[in-house]
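Chemist: Coordinates only, no sequence provided:
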């Protein structure tokens, strides 16, 4: 949430839609750094 400056709801929405890959570790949802970088790169390419 902090890295993307988005609300918790929006981040979970991106995860549910498959746009932001994640995994569950125990009861926590984790987003790998490379998945976050890929998501940001794709958004930048789409904006250009």
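Modeler: Yes, it's here. Computed from a prediction, not measured in an experiment: that's the story for all the values here. Numbers count the residues shown, from 1 in each chain.

Chemist: alpha carbons only for contacts and neighbour counts from here, please
Modeler: Noted.

Chemist: Run through the neighbouring helices and strands of the longest helix along the chain.
Modeler: The helix that spans the most residues within the chain, counting by DSSP state H, is helix 33-47. Packing partners of helix 33-47 (3 or more Cα pairs under 8 Å, 6 or more residues apart in numbering; DSSP states H and E): none among the helices and strands.

Chemist: before we go on, here's another structure to hold up against the first:
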């Protein structure tokens, strides 16, 4: 069995806390962004997860909203 494939695979769903860490923000701020609809989440049973694609889309939107440098 090749265990390196499993450990090197990219997670597509993150815990809210892990998503917050990835953005270098706090848990409360992350939940506020989710509640405001800025970051999409999915529900799996009673668990809330943040798709990696939703984080990437949010970061891209932030970059697009930045004023151009003079």
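Modeler: Looks like it arrived, so ask away. What you see is a predicted model, and the numbers here were worked out from it, not measured in a lab.

Chemist: on that earlier part again, which residue numbers in the second structure does the longest helix of the first structure align to?
Modeler: Following TM-score structural alignment, the partner segment of helix 33-47 of the first structure in the second structure covers residues 52-66.

Chemist: Residue 20 of the first structure: neighbouring residues, count only.
Modeler: Counted with other Cα atoms under 10 Å, the neighbours of residue 20 of the first structure add up to 19.

Chemist: quick one: contacts for it?
Modeler: Residues counted as contacts of residue 20 of the first structure (Cα atoms under 8 Å, 6 or more residues apart in numbering) are 11, 14, 31, 35, 36, 39.

Chemist: For the fifth one, which non-adjacent residue is closest in space?
Modeler: Distance criterion Cα to Cα, 6 or more residues apart in numbering; nearest residue to residue 36 of the first structure, sequence neighbours excluded, is residue 20 at 7.0 Å.

Chemist: separation between the counterpart of the one you found in the second structure and residue 7 of the second structure?
Modeler: Aligning on TM-score structural alignment places residue 20 of the first structure opposite residue 39 in the second structure. Distance from residue 39 of the second structure to residue 7 of the second structure, counting by Cα to Cα, to the nearest Å: 26 Å.

Chemist: Would you map the strands across the second structure?
Modeler: 13-15, 42-44, 47-51 (DSSP state E).

Chemist: quick one, what contacts residue 27 of the second structure?
Modeler: 16, 17, 20.
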